[in-house]
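Participant: Could you work out the structure for the sequence below:
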Amino acid sequence: MAIASVRPAAVAGQFYPADDRVLRAQIGEMLSSAVALDEAPMPKALVVPHAGYIYSGPVAATAYASLGALRQQIRRVVLLGPAHRMPVNGFALPAAQAFATPLGEIPIAREDWLVLQERPDVVVDDRPHALEHSLEVQLPFLQLCLDSFELVPLLVGRATPEATGELLEALWGGAETLIVISSDLSHYHPYHQASTCDRATVQQILLMHGGIDHEQACGATAVNGLIPVARRHGLVPRLLDLRNSGDTAGDRSRVVGYASIAFCDPLPDAALRH
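Facilitator: Below is the predicted model:
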């Protein structure tokens, strides 16, 4: 590729502010309002919602607020989310070599890009990414919570949890790598029905049980892929926030559920005794 292409922001001005100053202020306010867990260990992986900021932004902020101590350490973010706009066989990797938001450009991790496109279950295609919001809405949070980092953006389509887990294992990296799974929970149920359903889904994740379906979570394939990999690496899931659009900015007749969950190393014994 002679000239590195940039995937422009597609949903700025819709899902989040297009003005960089307004965007910084909104994210800063949400992060400052997020309640951090006492003595919470630093996350290796996050499950984060991806709706418009007015709806899911405060829930997403509880996840990103947990990255404070990792600002300089994390240099690579592996970001997986569902493909809403276009069907994908396996996983879609963009041909673009950077993603843009109103806050600037994020470079794609070139070495990973070269390796991933050799996989038979990965297609290099900008089209599924062009209008997709599930990855884009995470980027401004990452830009404000981390210093310089490279991105590995993958849209998950028709893939098995086993294939997704194998892909995550291959990209797992070390302390420099953060895994982010972009997923909302249930869609368009009445408030109390959604709350019951979402609590059950979150409990399933906290117990590290797979088998979540797409009625429970739109990013179910990636979540199901993460769970056994996190288990193999000895991580412990911790619920950071669980709400729905009826709690944030929407009516309660048809809501969408949101959770932020961090997968972390176990707390030291001394911390557990406090």
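
Participant: hey, let's count contacts and neighbours off CA atoms from now on
Facilitator: Will do.

Participant: Against Ala18, how distant is Ser245?
Facilitator: Using Cα to Cα, to the nearest Å, one gets 22 Å for the distance from Ser245 to Ala18.

Participant: again but with Gly246, I slipped
Facilitator: Relative to Ala18, Gly246 is positioned 25 Å away (criterion: Cα to Cα).

Participant: the more surrounded of these two?
Facilitator: When Gly246 and Ala18 are compared for neighbours, Gly246 comes out ahead with 20 against 17, by other Cα atoms under 10 Å.

Participant: pretty sure the more buried one contacts Val255?
Facilitator: Yes: Gly246 lies in contact with Val255 (Cα atoms under 8 Å); the separation is 5.8 Å.

Participant: Give me the common contacts of these two.
Facilitator: Counting by Cα atoms under 8 Å, 6 or more residues apart in numbering, the common neighbours of Gly246 and Val255 are Tyr191.

Participant: ok, how many other residues are close to the residue nearest to Val88 when sequence neighbours are not counted?
Facilitator: With sequence-adjacent residues excluded and distances taken as Cα to Cα, 6 or more residues apart in numbering, Val88 is closest to Gly157, at 4.6 Å. The number of residues packed near Gly157 is 21, by other Cα under 10 Å.

Participant: I have a second one here; can you model it like the first so I can compare?
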Amino acid sequence: MAGSFYPARPEALASMVDELLADARPKMPGGPTKALVSPHAGFIYSGSTAALGFATLNPATHPISRVVIAGPTHRVGIEGVALPGTDAFATPLGEVPVDTDTVARLVRLRQVRSRPDVHADEHALEVQLPFLQRILDGFVLVPLAVGEIGAEAVAEVLDAVWGGPETLVIISTDLSHYHPYRQARELDRATIDAILACQVPISDRLACGVRPLNGFLTVAARRGLRPALLGMCNSGDTAGDRSRVVGYASVAWHEEVE
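Facilitator: Predicted coordinates for the structure are as follows:
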């Protein structure tokens, strides 16, 4: 997606991401961020909202060495969860190694399979990487492209890779699609309220990444994660026509410390 969703030149991409992060000053209550719900449109549309979540990360005090990203499949349908069958993902900022040990364990689950074709042209996971590459010193990636599958089956996969404080979980999803601006704001506010309350299922009419999202909310409720809405907007607020907009939100989650 380099050159379309984000700049293709490394210097331009680094500069854009750094500026987005510098402008993001979220107030994150509670402990360190364990999970993010993050949008995945082109950076001119949703980059400022996505940056709010990434700006809550502080690797100096809470190091992160593994990132799990679960997002929808926009171009190739699949029943289950697809792994990429590769050793790394690449952006103009360099390569991110895949956590091959974890992938080898995951593929043993009945709902998980290796499907490089599902990942080949998928943007939902890729667009999260430049932010991580500018913030973290180094990390391995667990990339999950989630197709037609129930929330409990997704929750089983997320539980298997949950890890400890070294692991960050990102759910990549946009919200409502192609409604007029005012209607989209109302729909997205109701969806965000449901997300914050871990109310599942969220309808696929309200978010494109509902399958990974519903699975995550199932896990978050069981584990007692606490959410914080960092920001919401839509493409009509950033770089689009207000007659048909796409909604975005950034939500950070932390675990209660006993």
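
Participant: and the counterpart of the residue nearest to Val88 of the first structure in the second structure, what does it touch?
Facilitator: Taking TM-score structural alignment for the superposition, Gly157 of the first structure sits opposite Gly147 in the second structure. For Gly147 of the second structure, the contacting residues are Pro72, Thr73, Gly77, Ile78, Glu79, Gly80, Val81, Ala82, Arg211, taking Cα under 8 Å, 6+ apart as the criterion.

Participant: what about 10 Å?
Facilitator: Taking Cα atoms under 10 Å, 6 or more residues apart in numbering, we find Gly147 of the second structure in contact with 71-74, 76-82, 118, 154, 209-212.

Participant: how far away is it from Pro7 of the second structure?
Facilitator: Between Gly147 of the second structure and Pro7 of the second structure the computed distance is 28 Å (Cα to Cα).

Participant: Also Gly30 of the second structure?
Facilitator: Applying Cα to Cα, the value for Gly30 of the second structure to Pro7 of the second structure is 34 Å.

Participant: what's the answer for Val67 of the second structure, then?
Facilitator: Val67 of the second structure sits 23 Å away from Pro7 of the second structure when distances are taken as Cα to Cα.

Participant: So those two - more neighbours on which side?
Facilitator: Between Val67 of the second structure and Pro7, Val67 has the larger neighbour count (other Cα under 10 Å), namely 24 against 19.

Participant: which SS class is that one?
Facilitator: Val67 of the second structure falls in the strand class when you classify it by DSSP: H, G, I helix; E, B strand; the rest coil.

Participant: Kindly report the same for Ala220 of the second structure.
Facilitator: The three-state label given to Ala220 of the second structure by three-state DSSP is helix.

Participant: give the contact list for the counterpart of Gly224 of the second structure in the first structure.
Facilitator: Mapped onto the first structure by TM-score structural alignment, Gly224 of the second structure lines up with Gly234. Shown here is Gly234 of the first structure, whose contacts under the criterion Cα under 10 Å, 6+ apart are Pro228, Phe263, Cys264, Asp265, Pro266.

Participant: Drop anything exposed from the residues you listed.
Facilitator: Among the contacts of Gly234 of the first structure, those buried by neighbour count (16 or more other Cα atoms under 10 Å) are Pro228, Phe263, Cys264, Asp265.

Participant: Out of these, which sit inside helices?
Facilitator: Pro228 (DSSP state H).
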